[in-house]
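sequence below, structure please.
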Amino acid sequence: MKLTDTLRFASYAAMGSFVRTLLLVLAMSIGVASVVVLTALSDGARRYVVDEFSSIGTNLVIVLPGRSETRGFNPANLVTSTPRDLTVNDAEALLRLSGVKLVSPLLIATSEVNASGKLRESMLVGTNADYMQLRKLKLSLGRFLSKTSSKGGSPEVVLGALIRKELFGTENPIGKTVRIGDKKLRVVGVLAEGGRGMGMSSDELLIVPIAIAQTMLNTNTLFRILIEAQSREQIDTVKPQVLKTIISRHEGEEDVTVITQDAVLETFDNILNVLTLGIAGIAAISLAVAGILVMNVMLVSVTQRTAEIGLLKALGATSNSVQQLFIVEALLLSTAGAIVGLGLGYLGAAFLRYLYPVFPAYPPLWAVFAGLGTALASGLIFGVMPARNAAKLDAIQALSKRY
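All right, here's what the predicted structure looks like:
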């Protein structure tokens, strides 16, 4: 039997039982769609994390309180406070190192801001003038913190775009006074809308001089110190210098962890890549279940089409031709299910992006090919047994529907 005849006959057989074909295609498409959507989610999470850390600046070295040998590097430490001692004097000492371009001390807490009787809780960031350039922030109004205000603790604040909108509406807030905690501060600038970094939206930030933040929170310690090297090539030179300087300032004790932005990105990238592969494997189980369904339905189909198989053999079709016919039919059903599943998967990923525009839920190309290949392999493997059963039937017994 020619391949074209086999394809035509298999197509007629599949369409001859529309409900059976529809159920098989649906089962296979659900499996493929699961692979596409779940890998889009996990790979989107990986891209989101990488983009978040990339957005905090370039050529970064980050100083974390606490030794990595005793506390270990925990990604959550980058966005939560700790009691370890890092001081503004440490940050100033690091700025004097060769290869260092910018240094920003950080102190972060939540605080209430009040203006014109309107109250709102927001993220308070105490830092210096270098923070704007280091984080690549942009302004829509006014200016950022001045170098003198950072050192002297001038009572001024830069508002996030959303904070400005909620407190002042369309009114220009520059020069007006807001109350943060028990302190009055003058608004000197407003950040441009849409900035993000390290899981925080700059639209909801209150940025004040580091000295003001320390006074408000009654502490001399820092949350983190961000350092920007003059070039990517100098990061490996700057990192040991930073550690050496801190150790010398902390009486010879290595009580900090110094990491680079590339190291953080690589760690998250590796973890989330493994997670993506694991999720893809779990989703592929549904394809195996769909393959078993194909096998069961095809076995029933062999029983129902006994007379048809007998007629084919009586007309000269060989056992190999009959086996080929059923395998091709199983592959056609799997292919149809895979194509429908890819379409559903892409629609699902597009819907996720519509719901969460900042989340890049795009299916990776390898997942598309993996889903398609697994679906075809599943149809082929689980279609072999029914095909062999059909090929073993004797023509005379098949025509009389006896075994």
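
alpha carbons only for contacts and neighbour counts from here, please
Will do.

which residue sits closest to residue 6, ignoring its sequence neighbours?
residue 325 (5.7 Å; C-alpha to C-alpha, 6 or more residues apart in numbering).

tally of neighbours for that neighbour?
By other C-alpha atoms under 10 Å, the residues close to residue 325 number 25.

second chain to compare with the first, below:
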Amino acid sequence: MRAADALGFWLGALRGHRSRSLMLLLAIAIGVVAVNLLTGLGAGARAFVLNEFSLLGRDILIVFPGRKETTGRMPPLTGLTPHELTLQDVQAITRLPGIRRVAPQQAGQMEVIVGNRNREVLTLGTTRDFFAIRQLTVVQGQPLPTLDPEQAEAVCVIGGKLRRELFGARPALGEWLRAGDRRFRVVGILGERGESLGMDFAEMLIIPVASAQALFNSEGLSRVFVEVHGPSFLDPSKQLILAALKERHEGEEDVTLVSQDSLLSAFDQILAVLTLAVAGIAAISLLVAGILIMNVTWIAVSQRSAEIGLLKAIGVTAAQLRLLFLGEAALLALTGALAGLLLAETLLWLGRLAFDLPLYAPWWARAGAVLLALGTALLFAWLPAARASALEPVAALRPPGAH
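This is a model prediction of the structure:
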């Protein structure tokens, strides 16, 4: 049998049963869309998280109060431990070799008032070095002034969204706002950046750390950011910091120290497993489509027994007949898979436009979905195709009900 004859047989079968063919195409396309869409979402979430941590910088260590024996989540933003992190601990870290910058952080919710406008905002107490470590851009004014960490000053930097909500169209630089029972003069306004590591700097109030300690009536710090001189200093600096704090805390190792690489590795592994898991769940839909192909092919063999008998009578071999039915299933699978790929890419493209997220299906998901669709179609069409090839010409040509 010539290839042109086989192609004509396949196309004729598809045209002759349009509703059946459309149903199979739709089932396969939905399975391929599910695999690519879910893996695209997983890969996008993974890329987003990795990008968020890359903004922190590769030479950063973060010191948290409290000892965490196991990891897997970020320690809380605020909280008390037997030995709190203090500004004296920060000064001890600053004196260690290999340290470029150190920025303490204390955080809490505080009501901020300007005239008759008020907002509950996250208030952050830190130093000028925090802006360089977290790569924050001040678009108007300047960052916090260079102060001794223990020196309180009535100045603040606010996010762009908070500026609009509190001051409206009026200029904010040089104006005063009230946070709790204290007043602060606005010296800088942050550029729009959005959320980073759970913090929305557009809605944040940043004040000197000593002012925050007085405002919250607490000397304990929620964390300390440490920037070293380069990647080669990370491990030595980590050991030096742990040793220095252990000596200051009466011999207790009661802090948790993490680096960007360790956080990245943990999140990357978790998100990679989740991406594979959702891809596996979505692939089940392709198996369902395969079962549907098998059932429909069984019906097609029964309905086309006379055609099968005629083909065998004119010399078509069992192998060629088997290939005809397998080729029909493969043509359906490839057409449905390509349609599903096109639809999935369109949906991911719309998602990138709507949410500004890196939603891209990885190459292995695209190739895997197409190969799985093809393999499933061939696997489940094999039994009906084998039955068709085993029919005797005379029995196949006999009208239904005849003996």
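
TM between them?
After superposition, the two chains reach a TM-score (TM-score structural alignment, normalised by the length of structure 1) of 0.96; 399 aligned residues with a C-alpha RMSD of 1.5 Å.

show me where the stretch 201-350 of structure 1 has helices.
210-217, 235-249, 261-304, 306-314, 319-355 (DSSP state H, counting those that start in this stretch).

circling back to that earlier point, which residues sit in contact with the residue nearest to residue 6 of structure 1?
Each residue near residue 325 of structure 1 by C-alpha atoms under 8 Å, 6 or more residues apart in numbering is listed here: 6, 7, 9, 10, 387.

onto which residues of structure 1 does stretch 25-40 of structure 2 map?
On the basis of TM-score structural alignment, stretch 25-40 of structure 2 is assigned to residues 25-40 in structure 1.

helices - which of the contacts of residue 325 of structure 1 land there?
6, 7, 9, 10, 387 (DSSP state H).

do you have the helices of the stretch 51-200 of structure 1 handy? List them.
Applying DSSP H, counting those that start in this stretch to the stretch 51-200 of structure 1 gives helices spanning 68-71, 88-95, 130-134, 147-152, 161-168.

just send those back as TSV, with mean neighbour count too.
Compiled in TSV, these are given as follows (neighbours: other C-alpha atoms under 10 Å):
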stretch	mean neighbour count
helix 68-71	11
helix 88-95	17
helix 130-134	20
helix 147-152	15
helix 161-168	19
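
residues contacting the spatially most central residue of structure 1?
Among the residues of structure 1, the one closest to the centroid is residue 45, at 0.9 Å (C-alpha atoms, centre = their mean). Contacts for residue 45 of structure 1 (C-alpha under 8 Å, 6+ apart) come out as 272, 359, 360, 361.

now the buried members of the ones in helices among the contacts of residue 325 of structure 1.
Neighbour-count burial (16 or more other C-alpha atoms under 10 Å) applied to those gives 6, 7, 10, 387.

wait, the last one touches residue 330, no?
No - contact criterion C-alpha atoms under 8 Å: residue 387 of structure 1 and residue 330 do not qualify, at 9.1 Å.

tell me how far the residue lying closest to residue 121 of structure 1 once chain neighbours are set aside lies from residue 331 of structure 1.
Using C-alpha to C-alpha, 6+ apart and skipping the chain neighbours, the partner closest in space to residue 121 of structure 1 is residue 112 (4.2 Å). Taking C-alpha to C-alpha, to the nearest Å as the measure, residue 112 of structure 1 falls 63 Å from residue 331 of structure 1.

who's more crowded, the two?
Using other C-alpha under 10 Å, the more surrounded residue of residue 112 of structure 1 and residue 331 is residue 331, with 23 against 15.

hang on, the more buried one packs against residue 380?
Yes - with contact defined as C-alpha under 8 Å, residue 331 of structure 1 reaches residue 380; the gap is 6.0 Å.
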